[in-house]
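S.K.: Below is the sequence, then the predicted model.
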Amino acid sequence: MNITRENIDELNAIVKVDIAKDDYIEKVDKILKDYKKNANIPGFRKGHVPMGMVKKQYGQAVLVDEVNKLLQEALNKYLTEEKLDVLGNPLPKEKENFNWDQDNYSFEFELGLTPQFELNLKTKKPITLYKIVAGEEMIQNQITNIQKQYGKLISKEVAEEGDVVVGTIVNEEENIDNLGTISLDQLKGKKNINKFVGAKKGDLITLKTKGLFEDDHQLEKVLNVEHERIHDLDVEVTLTVTEINHQESAELNQELFDKLFPNSEVKNVEDLKEKIKEDAAKQFQQQGDQQLLNDVTEALIENNKFDLPKEFLQKWIRTVGEKPLTEEEAKEEFIKSEQGLRFQLIEGKLISENKLEVKFEDLKEFTTARIKEQMAQFGQTDPAEKELDDIAARVLSNQDEIKRLSEQLMNEKLLGFYKENISLKEKEVTYEDFVKEIYK
């Protein structure tokens, strides 16, 4: 067997594999002898079928199979030994009038080579590192919600604005029959609110589902229907009032502070605001970090220019799906995926050059920390080490979980690298302003 390579240019090459009869004949003969021993052909006893008949019936199929196996093994070994970094997979070149009725064969493969480039981490201008905080309005809304949540309901005979009405909601055609609770301050529009004002127990109120609430998802809870039905649901329902309550807000006192934050230093409303702001900042950090990853990705693609073997990649894209694509479809698919491919190459080089590897011990520590966070949410703040180890071992026995957690850990490593090595400028914004700025 002989393998040679011709470099067309820096990004494209042709590999030629010559296979001689001596490379495959021993394996082919052995398989055909085994076929002969076990063949069941009418008119012949088992094991006594003439080899000529076995070759005639099975010879070419066995030959093709063994040559293809040999070809694939040789090509993979060659790429590894030559340390060729290729994009996609080698593409076989079509050969006119190829004939299997010969002893020696020659095959050619097109290769798309990974471009060589120097990694440039210098951005044209500093990238914004958003520090997202809760604004005064958000903090006040949170306090109001807390007061409602820990407040008490006072039964009433007649409904007024701001009250909570409980009733049986029915629409027979849509199979809706549910005891729902409606806070009147969540309704959309004065017209809907006025239908409830003055209502008494036993009254029947007709409502349209479309545009009933400020948030359509509230309708899901009230009607107890599937999420996918909510946004397009436009029907009339009847509500028979069974209960009317006024929600009295809880007082902002030490008793409430201790319920909310046991063993904390919250002693007054200002402390409460500071605690809410602190907790919100932790929640918002993930969004700020994700935006940093997005912005750095764009900047690195912009800063690191290199050519790709476009024609090869478009040809390869045509072959890799469940069904072949046309040239035009493959071109469109390449355009869609080009930026992702470019960043994949940049990120791979960055990870390799800076040794940002994910070791198993790092992954185990990362997984254990995530498990502790989840357990803390359910009140288990001091789990035993053995319990954590057992849960982590179960999680890391699943290959899909290993892949998912490894990607998360690598993202954290990349984030830490960017914060230390990319030019950044910190900007403090409220959540509302962050949304406006990013999604404007």
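M.R.: Okay, I see it.
S.K.: only C-alpha atoms for contact and neighbour calcs from this point on.
M.R.: Fine.
S.K.: contacting residues for Val133?
M.R.: Lys277, Ala280, Ala281, Phe284, Glu428, Val429, Thr430, Tyr431 (Cα atoms under 8 Å, 6 or more residues apart in numbering).
S.K.: distance of the fifth one from Thr123?
M.R.: Read it as Glu428. 21 Å (Cα to Cα, to the nearest Å).
S.K.: now the first one
M.R.: In this view, Lys277 and Thr123 are 32 Å apart by Cα to Cα.
S.K.: Of those two, give the one with the bigger neighbour count.
M.R.: Legend: neighbour count by other Cα atoms under 10 Å for Lys277 and Thr123, higher for Lys277 (18 against 15).
S.K.: Isn't the more buried one up against Glu136?
M.R.: No. Between Lys277 and Glu136 there is no contact under Cα atoms under 8 Å: 9.1 Å.
S.K.: host element of Ile14?
M.R.: strand 12-19 (DSSP states H and E).
S.K.: Equivalent analysis for Ile402, please.
M.R.: Using DSSP H and E, Ile402 sits in helix 399-421.
S.K.: Show me what that helix is in contact with.
M.R.: Helix 399-421 is contacted by residues Leu121, Asp289, Leu293, Val296, Leu356, Glu357, Val358, Leu363, Phe366, Thr367, Val395, Leu396 when judged by Cα under 8 Å, 6+ apart.
S.K.: How many residues are close by the closest residue to the fifth one other than its chain neighbours?
M.R.: Closest residue to Leu356 apart from its sequence neighbours, by Cα to Cα, 6 or more residues apart in numbering: Lys413 at 6.8 Å. Residues lying near Lys413 (other Cα under 10 Å) number 15.
S.K.: Please tell me how far Lys413 sits from Lys69.
M.R.: 40 Å.
S.K.: buried subset of the contacts of Val133?
M.R.: Lys277, Ala280, Ala281, Phe284, Val429, Thr430, Tyr431 (16 or more other Cα atoms under 10 Å).
S.K.: Please compare the first structure with the one that follows:
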Amino acid sequence: MFFNNFQQNLSHMQVNKEQTGEVSASIEIRIGKNDYEPEVNKALKDYQSKAVVPGFRQGKVPFGIVKKMYGNAMLAEQVNKLVSDSLNNYIKDNDLRILGYPLSDVERTGTIDFDSNDEFSFYFNVAIAPELDIKLEDIQVTYPKVKADPIEIQKTIDKLLTDYPEVTYPETYQQGDALELRSTQADDKGNEVEGGYQATVMVDSTDIASDAVRQKLEGQVLGAELILNFSEVFGDDEKVIKALKLSDEDNHLIHADFNAVIDEIKRTEPATLNESFFGRIFPSETIDSEDEFRNRIGQEIEKQLESQSDYFVYSLGLKQLVDETPMKFDEAFMKRWIVDNSNGEISASEIENTYGDFEKSMRYQLIEDELSSKYPELLVKKEEVRQYVANYFFGQMQMEKTEDMEKMLSSTIDSILKNKKEEDKIIRQLRENKMVRLFRSKLNLVEQEMTAEEFKSLVTKNSMEITEE
């Protein structure tokens, strides 16, 4: 057992720390009458002015009676407050890095007798956080330098050809085209109903459920007028309601005839590899040939895979730190603390099966705390959190970035960040992004060229190893 005793005198109070192990200690708070009596008397006098006791007017109860009735309760309250404040101040003033919070040592403290004693000693057990010596430069990790192979490039191009088709607006409809129909309610003779229901209806070729409707539309030209029953077009009442935007009051029109005018014919065809297509994919660049386009696609693939490689080495480096950084814990204390902190959800027997997972989580947290202390650039600033939210609106929501819009967004951001869970989620994401960049710049990386498929296999293999652990 290791001993390192010293005292801190606060008036008549004594705070003693005894090192009971390499990563554990006991703290004694010794309190005398002079420490608590002034506050107890003050509390009793305050209560005396409000007390209601039979036989006495309010505020006129003799102090002796108030003390006899409520003295021990006030004494216990003030002593507990004094002990709590003294313990917290001692830990803070002495920069004592502890895990969890102090646990009362009931056995050493014993039974507190407020009737017979005027000096009390309280004992608390604490777990000392291990000292860490982390040197990111000493961690060697393979860095996947992923090269885009022709197969991956072709897969990407094929997807782009599908995702960015050629769109034209012909004069004549053919099967496969989409239509925009200006539709007005018609009577049984095909005449427009005066004041009747009107709607713009979009019809894609895949929506048409009837061969008769397909034949009716084939060869129709822009501006043509047709009588259509949309229940025949779509073959589904819910689709008709959605297409015509019918309210409950208008649902009787589901099977009604409409006079439909073709306002637009839209034709979508597979794109072809030409300069026009290259310009749509890279609008700010000039690409003159298919070979140049393929090289450019390869660069984009490698750029995306580079960010994945960065995250991969961060994950491996962090795992290596967690697994190999020497750390000692007071296991008995930590198990007791977990049970005490679980509010009855975890029993002493259950913690025996789950402690390993808890300790691993604690190792992660201690390493992250140590890195945050060692590298100030990991600190997430308030303005970074606000900018992250703003970027979401200007980026993913594609909102125009103007001065008026920025002012309007400021109150929206304030509202979002009032949600503590949402704010914490953003902070965790930003901190992880910073950690990824830090590990990329500090770790001892050994580059290894590989294909995208080889990289995927490597990621899968390491993910499985982590899961098995």
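M.R.: Structure's in. What do you need? Being a predicted model, the structure only gives us computed values, none of them experimental.
S.K.: still on that earlier bit, now the contacts of Val133 of the first structure in JSON lines, please, with extra columns for distance to Glu437 of the first structure.
M.R.: Formatted as JSON lines, the contacts of Val133 of the first structure follow (distance: Cα to Cα, whole Å):
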{"residue": "Lys277", "distance to Glu437 of the first structure": "21"}
{"residue": "Ala280", "distance to Glu437 of the first structure": "19"}
{"residue": "Ala281", "distance to Glu437 of the first structure": "18"}
{"residue": "Phe284", "distance to Glu437 of the first structure": "15"}
{"residue": "Glu428", "distance to Glu437 of the first structure": "12"}
{"residue": "Val429", "distance to Glu437 of the first structure": "10"}
{"residue": "Thr430", "distance to Glu437 of the first structure": "10"}
{"residue": "Tyr431", "distance to Glu437 of the first structure": "10"}
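S.K.: Report all helices and strands that the lengthiest helix in the second structure contacts.
M.R.: Longest helix of the second structure, by residue count under DSSP state H: helix 290-324. Here helix 290-324 of the second structure touches strand 140-147, helix 150-163, helix 348-374, helix 420-442, going by 3 or more Cα pairs under 8 Å, 6 or more residues apart in numbering; DSSP states H and E.
S.K.: For the longest one, give me the average deviation versus the first structure.
M.R.: Just to be clear, that refers to helix 348-374 of the second structure. Its matched residues in the first structure lie on average 2.3 Å from helix 348-374 of the second structure after superposition (mean Cα distance after the TM-score superposition for the first structure).
S.K.: Could you tell me where that helix falls in the first structure?
M.R.: Against the first structure, the aligned range for helix 348-374 of the second structure is residues 327-353 (TM-score structural alignment).
S.K.: same question, stretch 16-32 of the second structure
M.R.: Going by TM-score structural alignment, stretch 16-32 of the second structure sits over residues 4-20 in the first structure.
S.K.: Aligned to Pro102 of the second structure, what sits in the first structure?
M.R.: Per TM-score structural alignment, Pro102 of the second structure is aligned with Pro90.
S.K.: brain fart, Glu77 of the second structure
M.R.: Glu77 of the second structure maps onto Asp65 in the first structure, by TM-score structural alignment.
S.K.: sec struct for its match, please.
M.R.: Three-state assignment for Asp65 of the first structure (DSSP: H, G, I helix; E, B strand; the rest coil): helix.
S.K.: what's the burial count for it?
M.R.: The number of residues packed near Asp65 of the first structure is 12, by other Cα under 10 Å.
S.K.: List the buried residues for the longest strand seen in the first structure?
M.R.: Assignment by DSSP state E gives strand 236-248 as the longest strand of the first structure. For strand 236-248 of the first structure, a neighbour-count test (16+ other Cα under 10 Å) marks Val237, Thr238, Leu239, Thr240, Val241, Thr242, Glu243, Ile244, Asn245, His246, Gln247 as buried.
S.K.: before we move on, the earlier item: Ala127 of the second structure: which of the helices and strands packed on helix 290-324 of the second structure is closest?
M.R.: Closest approach to Ala127 of the second structure among those (Cα to Cα): helix 348-374, 12.8 Å.
S.K.: one step back: so the longest helix of the second structure versus helix 420-442, what angle?
M.R.: Here helix 290-324 of the second structure points in a direction 100 degrees away from that of helix 420-442 (axes from the mean of the first three to the mean of the last three Cα atoms, to 10 degrees).
S.K.: Mean distance of helix 290-324 of the second structure to its aligned residues in the first structure, please.
M.R.: Mean deviation for helix 290-324 of the second structure: 3.1 Å (mean Cα distance after the TM-score superposition for the first structure).
S.K.: Now that helix: buried residues?
M.R.: For helix 290-324 of the second structure, burial by neighbour count (16+ other Cα under 10 Å) applies to 293-294, 296-298, 301-302, 305-306, 308-318, 321-322.
S.K.: same deal with stretch 396-416 of the first structure?
M.R.: Buried, per 16+ other Cα under 10 Å, within stretch 396-416 of the first structure: Leu396, Ile402, Leu405, Ser406, Leu409, Met410, Leu414, Leu415.
S.K.: One more: stretch 341-357 of the first structure?
M.R.: Arg342, Phe343, Leu345, Ile346, Glu347, Lys349, Leu350, Ile351.
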